[in-house]
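Undergrad: Everything below, folded, please.
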Amino acid sequence: MSDIASSYWAAPPISRTIATAVFACSVAVYTGMISGYPFFFHYSTLLQFPPAVHRLVTSFLITGPNLSVIFESYFIYSYLSQLEKGNSKFSKKEDLIWYLMFVGGVIITLNQIFTGAGHYLPALLIAVCYTATQDKRGQTAHFYIVNVPAQTMPYCMLLLNMLLQGPSSFFVGLTGLVSAHLHDFLVRLYPEFGNGPNLIPTPGFLSYIVGTPRVQNTSYGQKFVPRSSGSRSGPLPDSWRSKGPGRRLG
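TA: Model prediction:
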């Protein structure tokens, strides 16, 4: 049991947290422990008082029924961990958080305009899958029991959604593909081929939130280290500290 716990806590924190929330919320809803109503989003819920802002997040936490609870929880962890651990576009945690906020916002907007759907995990899963597999062209990936080119994985998932759950699920998943394409264009394609800037840089406030406070493990427990404002420390100005070691007079 301790090995399982160690492996769990050693997993990438963002991926681990999201996958755990998806699995736990889905199990709780499908077993009747909690109501599924707070996990449904419609724009009108933001107009009530107080606004149901939490639905912007909870609408991404419910999988399909039955075995989909296991498979979709695993897939969201697998692809998110690939982005968190080994993708150059997400060198910092706040970059991945901003990516999730951006694609999530696009997914919600497109579905509210075109499909009317209120649950968005399938779309987010396809978006994350697309982003994770774009750097794996020429490699193969396992899609259930068959091997397919890695970059075709999101399209295979779209097709499977349509076959198992109908056209409505296909269009929900399509919004995830569009959101991932849009993010890739604004962050990578336009700067590389259009000689322009990154049009959606990670906001500075996210870097501040993620970096403050920082937790360090010590022999006597945990301590919080406030965010550093740079290399400068102490009350002396930089011009004083850059003059070398002090000398005693007299």
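
Undergrad: alpha carbons only for contacts and neighbour counts from here, please
TA: Fine.

Undergrad: what helix or strand does the residue nearest the centre of the chain sit in?
TA: Per C-alpha atoms, centre = their mean, the C-alpha nearest to the average position across the chain is that of L100, at 4.1 Å. In the assignment (DSSP states H and E), L100 maps to helix 93-110.

Undergrad: The nearest residue to Y8 once chain neighbours are set aside: neighbour count?
TA: Spatially, and ignoring its direct neighbours in sequence, Y8 is nearest to R16 (7.5 Å; C-alpha to C-alpha, 6 or more residues apart in numbering). By other C-alpha atoms under 10 Å, the residues close to R16 number 19.

Undergrad: Tell me how far R16 lies from T58.
TA: Separation of R16 from T58 (C-alpha to C-alpha, to the nearest Å): 16 Å.

Undergrad: With I70 instead?
TA: Here I70 is placed at a distance of 18 Å from T58 (C-alpha to C-alpha).

Undergrad: Over to K223?
TA: Taking C-alpha to C-alpha, one finds K223 at 31 Å from T58.

Undergrad: just G64 next, same as before
TA: Per C-alpha to C-alpha, G64 is found 14 Å from T58.

Undergrad: Secondary structure of N147: a strand, I assume?
TA: Yes: counting by DSSP: H, G, I helix; E, B strand; the rest coil, N147 is located in a strand.

Undergrad: Give the burial count for the nearest residue to it once chain neighbours are set aside, as a bare number.
TA: In this structure, N147 finds its nearest non-sequential neighbour in A141, 5.5 Å apart by C-alpha to C-alpha, 6+ apart. Neighbourhood size, A141 [other C-alpha under 10 Å]: 15.

Undergrad: The structure of the following sequence is requested for comparison with the preceding one:
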Amino acid sequence: MEFFWATPPVTRTLVATSVIMSALAHFGTIDIMKTIFIPEYIFTYRMVPQVWRLATSFLLTGPSFGILMDPYFLYTYSLALEKSGSKFRTSSDYSVFIVFVWAIIMPLAGLWLGWPFLMSSFLMALAYTYAQEDPNRQVNYFIVTLSAKYIIYAQLIVTCIATGGYYHAFVQATGIPAAHLYLFLTKYWPEYGGGTHWIFTPNFLRQYLDAPAGTGVNRGAGTAFPARNAGGAQAGRGGGWTSAFSAGGGTWNQRGPGRRLGD
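TA: Predicted structure coming up:
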């Protein structure tokens, strides 16, 4: 239990849900047809929409050997991204990434290609993002050691061999454009293209998933401290340093005129 609660919140929720639900589904305790992506049961006006499929279809593992390997890769990639990934400052930012890639994979793999099991695409999105952190890092993939940038190709090759065709690899590959689009909209376009950063993290996710302001969170590059809520430090962003002391109130609560270096 200590190990479980020490795992970041998003990763432990994904892995625990995937393991429990997949075990129940593959051993016949629950109907597997109630968990997969079937558009007619989700986007419908003739019955109550079964909206849980929007999440369960991404967390249902493959049968037999997949019950072990899919959660393993989910834990490995997700933990590395949530805990040490440079692209996600907090768990709430990482949760937005997951919702975004699900929203892109769904129309590609689920609607366009008509495949109801979407976990392989989700794992590919995680692997692609994981590889972007350090493309030349050496990682183990089964019994082979290779650079992180080749993980996605190794996964596609294994899928082709295991399924005997290219269709499942094509479905799996839909995770690549989903993950790349997120990186483009949050990094490349705002930083290098001068565009607007359209993807943001809602405050309710920050309050629910992130540590309180001022609490250190261990990450790969050191200890991160979550920002304060609006009205605190973030409220003054872009307006200069607070530099005038109020004698009556006894607090620093105004902005000074600013001084040019050397004046």
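
Undergrad: need the helices for the first structure, in chain order.
TA: Taking DSSP state H, the helices of the first structure run over residues 2-10, 13-30, 55-58, 68-86, 93-110, 121-133, 153-165, 167-184, 190-193, 204-211, 238-241.

Undergrad: now, of these, which is deepest in the fold?
TA: Among these, ranked by average contacts under mean count of other C-alpha atoms under 10 Å, first place goes to helix 121-133 (a mean of 25).

Undergrad: quick one: that one aligns where in the second structure?
TA: Aligned by TM-score structural alignment, helix 121-133 of the first structure corresponds to residues 119-131 of the second structure.

Undergrad: how big is the offset of the matching stretch relative to the first structure?
TA: Here the mean offset of stretch 119-131 of the second structure against the first structure after fitting is 0.6 Å, by mean C-alpha distance after the TM-score superposition for the first structure.

Undergrad: contacts for that stretch?
TA: Under the criterion C-alpha atoms under 8 Å, 6 or more residues apart in numbering, residues 57-61, 73-74, 77-78, 80-81, 85, 101-102, 105, 109, 148-149, 151-152, 155, 171-176, 178-180 lie in contact with stretch 119-131 of the second structure.

Undergrad: Also stretch 199-208 of the first structure?
TA: Residues from elsewhere that reach stretch 199-208 of the first structure (C-alpha under 8 Å, 6+ apart): E94, D95, W98, L186, V187, R227.

Undergrad: Off-centre distance for that stretch?
TA: Put simply, stretch 199-208 of the first structure sits 15 Å off its chain's centre (C-alpha atoms, centre = their mean, to the nearest Å).

Undergrad: Now do the end-to-end distance for it.
TA: For stretch 199-208 of the first structure, the first-to-last residue distance is 20 Å (C-alpha to C-alpha).

Undergrad: do the same with stretch 79-94 of the second structure
TA: Terminal residues of stretch 79-94 of the second structure are spaced 10 Å apart (C-alpha to C-alpha).

Undergrad: From what I see, Y43 of the first structure and Q112 are in contact.
TA: Yes: Y43 of the first structure is within contact range of Q112, at 7.3 Å (criterion: C-alpha atoms under 8 Å).

Undergrad: follow-up on the earlier one: redo the helices of the first structure as CSV? Include distance to F39 of the first structure.
TA: Listed next are the helices of the first structure as CSV, based on distance: least, C-alpha to C-alpha, whole Å:
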stretch, distance to F39 of the first structure
helix 2-10, 26
helix 13-30, 9
helix 55-58, 5
helix 68-86, 15
helix 93-110, 13
helix 121-133, 11
helix 153-165, 19
helix 167-184, 16
helix 190-193, 35
helix 204-211, 25
helix 238-241, 52
